[in-house]
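Asks: please find the sequence and the predicted model below.
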Amino acid sequence: MKEELKKKIDGFFIQLFEMLDGINNDQQEEEALQYVEWMLKKAQLRYKEKNKKHHFPVLYRRIYWAHLGVNVGHEEDKHRPVLIIRSEKNSPLCAVAPLTTQRLNDGFWYHIDLEGLNNTALVEHFCVISKDRIDRPLRKRGDFATVSNKDMDKILTEIKRLYTTSPALRK
């Protein structure tokens, strides 16, 4: 690494350490630790595991474990299951709906409790991620976990409702 670049990076780390040094409660300390751990994991994903070749296909309707990180506010984060909404074979990206690890049964229209699985699709957090964030398939009884056609139709309907600009679909 060039010396000038190393000095810039060191300067950012000094600023980060100064900011974290001002933390004075247990909750913020735990959040800071999670944030720093995520920085290391993200660097591994970006520089060591970039464009990794999966030993499994990343396919529509299947569920995988993905590293979504430590995010800001109410964004979904952590290592969690995601449902593939769109994936192209030669693309490094895919569209996903994050899933809970426990069924919510909360009745919100944008939360779809999945048939035969103990997960809820969080449609409001639909996003595009790098396939490098995906580390393994979720398995159910030894096979790849998938959602039913009925659940997929519900999820796609809610994505359209949430993200469309057509007044007819927002009702």
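Replies: That came through, no problem.

Asks: CA atoms for contacts and neighbours, from now on please.
Replies: OK.

Asks: what segments of the chain are helices?
Replies: 3-21, 26-43, 149-163 (DSSP state H).

Asks: buried stuff in the second one?
Replies: If you call a residue buried by 16 or more other C-alpha atoms under 10 Å, then helix 26-43 has these buried ones: 32, 38, 41, 42.

Asks: also the last one?
Replies: By neighbour count, with 16+ other C-alpha under 10 Å as the criterion, the buried positions of helix 149-163 are 151, 152, 154, 155, 158, 159, 161, 162.

Asks: before we go on, here's another structure to hold up against the first:
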Amino acid sequence: MPVYSFYIFDRHKCIYSKHWLPPPPERPVPPSSATQPPAPSSRASHPPAPSDATSAANDAKLIFGAVFSLRNMARKLGGEDDAFISYRTGAYKLHYYETPANLRFVMLTDTASLSMRNVMHQIYINLWVEYVVKNPLAPVEHKGGAGVRNELFELGLDQFIRGLM
């Protein structure tokens, strides 16, 4: 059961993200035919490719927006007692867990995986609370784009997820 990535969101933004699987390989560019002359300013006509950091930030924003919208829709259609837990596409399954402190844990896994709600609860109790909340040097609020920078949390999370794969 592969785990693709894991995100932690606070009220407004992504404060932590981790990716385990490498990005898919680039598609080979087909060779150009001999009848077409090369464009003299082809580099200037294409926008620069986004960096990995920009792409990861955009992915986090898209995931936050999708989770926010689906959670609100589930509450409006099913009432306050209904909760958004997961959704599945053809390529991945998104799992959602909201903590009592209003942190939102999101995990992207393989489509065949079972519910990861208990796994994310264990991450919250055994890793987040132990290494981040109980750390007196860790900031309570992550203002100005500062995310979680806790080596023990990152190592524990990596070992825990690799133990699941």
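Replies: Alright, I've got the coordinates. Keep in mind that this is a model prediction, so the values were computed, not measured.

Asks: and the TM-score between these chains?
Replies: Laid over one another, the chains give 0.25 as their TM-score (TM-score structural alignment, normalised by the length of the second structure), with 71 aligned residues with a C-alpha RMSD of 5.3 Å.

Asks: closest one of the buried residues of helix 149-163 of the first structure to residue 136 of the first structure?
Replies: residue 152 (20.8 Å; C-alpha to C-alpha).

Asks: and that closest one, how far from residue 112 of the first structure?
Replies: Per C-alpha to C-alpha, to the nearest Å, residue 152 of the first structure is found 9 Å from residue 112 of the first structure.

Asks: if we can go back for a sec, for residue 136 of the first structure, which of the helices of the first structure is the nearest?
Replies: helix 26-43 (15.6 Å).

Asks: check which helices and strands that closest one is in contact with.
Replies: Applying 3 or more C-alpha pairs under 8 Å, 6 or more residues apart in numbering; DSSP states H and E, we find helix 26-43 of the first structure packed against no helix or strand.

Asks: nearest spatial neighbour of residue 109 of the second structure, chain-adjacent residues omitted?
Replies: Spatially, and ignoring its direct neighbours in sequence, residue 109 of the second structure is nearest to residue 3 (4.3 Å; C-alpha to C-alpha, 6 or more residues apart in numbering).

Asks: so the one you found touches residue 119, yeah?
Replies: No. At 11.6 Å, residue 3 of the second structure does not count as touching residue 119 under the criterion of C-alpha atoms under 8 Å.

Asks: which one's more surrounded, these two?
Replies: Taking other C-alpha atoms under 10 Å, residue 3 of the second structure and residue 119 do not tie; residue 3 has more neighbours (19 against 15).

Asks: what distance do you get for that one to residue 106 of the second structure?
Replies: For residue 3 of the second structure, the distance to residue 106 of the second structure - C-alpha to C-alpha - is 11 Å.

Asks: same question, residue 62 of the second structure
Replies: Note on residue 62 of the second structure: its distance to residue 106 of the second structure, by C-alpha to C-alpha, is 12 Å.
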